[in-house]
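> have a look at this prediction, sequence included:
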Amino acid sequence: MTENLERTYFFDYEHSAIQELVAEYKNSDLSEIEKARQLYLKVRDGWRYNPYDIVFRKDVLKASYIAKKDHGHCIDKAVLYIAGLRGLGIPAKLHLAKVKNHIAVDRLTEKFGTNELTPHGMVDVYLNDKWVKATPAFNQELCRLTGVEPLEFNGEEDSIFQEFNKDGKEFMEYLDDYGSFDDVPFEFIEANMRENYPNLDRLLNEAGELKL
């Protein structure tokens, strides 16, 4: 369990940017569940979801780097949430999967050649003696645009993407589960993206950034 509380290169929660992120929860009377829940909402809505924010450099996946932006993809937001949780003494680890998005995917399919998102990042949080999943990826504004209810997290039950949207249309389908990781598996993430996105190399510039 201690490895899920450690500061790492990516989960650099001692950095001032992460300390600022969690400052309001550090000396409060809130329970661990309430701290995790409030921080979840802060990350979910404070950073706009952007699936095209792909850069193959380790430094841009550091929580302190992500904290200074206003957007990020699902792994970015998971990394930020994990760093914040660990900074509050709450065990957390990265969980990766492959999902298929069935709503508002025209641009995604055009760019990547598929409507599958991989690896999709979420968070395993240890609360009340059990692990629960949290998915702070889609901010409220995006959810309104796609007709999907924003994902809530109560700290007691898994919070994962809905199978259907509010109109009963198929929304998100889980295809594969890559498991949990105590730290960010950078090489796996890059290899997985290159394997699953046939157009990716064409879209990357010399600095390893997505050019859109």
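All right, it came through fine.

> only C-alpha atoms from now on, for both contacts and neighbour counts.
Will do.

> which parts of the protein are strands?
Along the chain, the stretches classed as strands by DSSP state E are 48-49, 71-72, 92-101, 116-127, 130-134, 172-181.

> quick one: contacts of the third one?
If I follow you right, that is strand 92-101. 4-5, 78-79, 82, 85-86, 115-126, 171-184 (CA atoms under 8 Å, 6 or more residues apart in numbering).

> same thing with the fifth one?
When contacts are defined by CA under 8 Å, 6+ apart, strand 130-134 is touched by residues 40, 122-126, 153, 155-160.

> what comes up buried for it?
Across strand 130-134, burial judged by 16 or more other CA atoms under 10 Å covers Trp131, Val132, Lys133, Ala134.

> gap between it and the chain center?
For strand 130-134, the gap between its own C-alpha mean and the chain's C-alpha mean amounts to 14 Å (CA atoms, centre = their mean, to the nearest Å).

> below is structure B, check it against A:
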Amino acid sequence: MSDTMEVYLQPTTTIDCDHAAVQAYVDKHIETGQSDLEKAVALYYAVRDDFRYDPYSFRLEEESFKASTTLEAGLGWCVPKAILLAACCRAAGIPAKLGFADVKNHLSTERMRQQMKTDVFHWHGYTSIFLEGQWVKATPAFNIELCDKFGLKPLEFTGREDSIYHEFDKAGNKHMEYLQERGEYADLPLAEMLSDFDRLYGPEMAESFKEHSFDKDVAKEVGS
């Protein structure tokens, strides 16, 4: 493997693929003899469905983004879940990086829009995985129970093509619209992301999220 690819296998502060809990989780979900593609697909579905999507777990301290932290919590929003998948892939010897985009959630609720002052989710996170000679996008944010309950199309992942948010839900309602790509990174660009959040959402947003917990209304806030 080339030196340039090695950076996508290394542990970082948040992509702590060398953490014992991350390695144990990976070992639980992959088997000896599987191809990298088979391993990545298995890890994608594990992270997608074992960890409940919770936009109100939105925290901005560096510790909250660590893969090992998400493992312990059992839930997360899009960025921590993308980081966890990246860490799992790296722990399995598969190059992975973090990708970000701005998306418009046409199904976000009034409650979420009031808190965010917008229906645009800046710095939506996904995982980019190197498989069979190409980088493919994987979006493990929405667990299957949430999709089934609220009529969303679950995101499947084959390892051979991008798995990104659906434009429409099962009923044909407009759901997610990609506005712009922000690029892909070997590590979490936390300072840049926090600067944008402060400028675009205001410093009070993160504090307001701490006042809420996950409930059936919050489960509809499927934008991050």
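Structure's in. What do you need? Because the structure is predicted, anything quoted here is derived from the model rather than measured.

> fetch the TM-score of the aligned pair.
TM-score for the superposed chains, counting by TM-score structural alignment, normalised by the length of structure 1: 0.92, backed by 208 aligned residues with a CA RMSD of 1.6 Å.

> Met193 of structure 1: which of the strands of structure 1 is closest?
Between Met193 of structure 1 and these, the shortest separation by CA to CA is 6.4 Å, and it involves strand 116-127.

> show the buried residues in the contacts of strand 130-134 of structure 1.
For the contacts of strand 130-134 of structure 1, buried by 16+ other CA under 10 Å: Tyr40, Met122, Val123, Asp124, Val125, Tyr126, Phe153, Gly155, Glu156, Asp158, Ser159, Ile160.

> so what's the second one up against?
Read it as Met122 of structure 1. Cys74, Ile75, Ala78, Leu94, His95, Leu96, Lys133, Ala134, Thr135, Pro136, Ala137.

> any chance of those in TSV, with distance to Asn165 of structure 1 too?
Formatted as TSV, the contacts of Met122 of structure 1 follow (distance: CA to CA, whole Å):
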residue	distance to Asn165 of structure 1
Cys74	19
Ile75	22
Ala78	22
Leu94	26
His95	23
Leu96	22
Lys133	20
Ala134	18
Thr135	16
Pro136	17
Ala137	16
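
> tell me the one among the residues you listed nearest to Glu14 of structure 1.
Ala78 (17.1 Å).

> buried among the contacts of strand 92-101 of structure 1? Need that as a selection in PyMOL.
Only the buried entries of the contacts of strand 92-101 of structure 1 go into this PyMOL selection, using 16+ other CA under 10 Å:
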select buried, resi 4+5+78+79+82+85+86+115+116+117+118+119+120+121+122+123+124+125+126+171+172+173+174+180+182+183+184
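
> the residue of structure 2 most remote from its centre and Phe209 of structure 2, how far apart?
In terms of distance from the mean C-alpha position of structure 2, Gly33 ranks first, at 27.2 Å (CA atoms, centre = their mean). Here Gly33 of structure 2 is placed at a distance of 44 Å from Phe209 of structure 2 (CA to CA, to the nearest Å).

> and Val7 of structure 2, by the same measure?
Using CA to CA, Val7 of structure 2 is found at 34 Å from Phe209 of structure 2.

> ditto for Leu152 of structure 2
Distance check for Leu152 of structure 2 against Phe209 of structure 2: by CA to CA, it reads 24 Å.

> higher neighbour count, the two?
Ranked by neighbour count (other CA atoms under 10 Å), Leu152 of structure 2 and Phe209 place Leu152 first, with 23 against 17.

> just tell me what that one corresponds to in structure 1.
By TM-score structural alignment, Leu152 of structure 2 lines up with Val148 in structure 1.

> quick one: that match and Gly168 touch, right?
No. The criterion here is CA atoms under 8 Å, and Val148 of structure 1 misses it with Gly168 at 9.8 Å.

> so which residues of structure 2 form helices?
In structure 2, the helices defined using DSSP state H lie at 3-6, 20-29, 36-50, 62-65, 67-73, 78-91, 110-116, 144-150, 190-201, 205-209.

> so where in structure 1 does the fifth one end up aligned?
Helix 67-73 of structure 2 corresponds to residues 63-69 in structure 1, going by TM-score structural alignment.

> which position in structure 1 aligns with Gln180 of structure 2?
When structure 1 is aligned by TM-score structural alignment, Gln180 of structure 2 is paired with Asp176.
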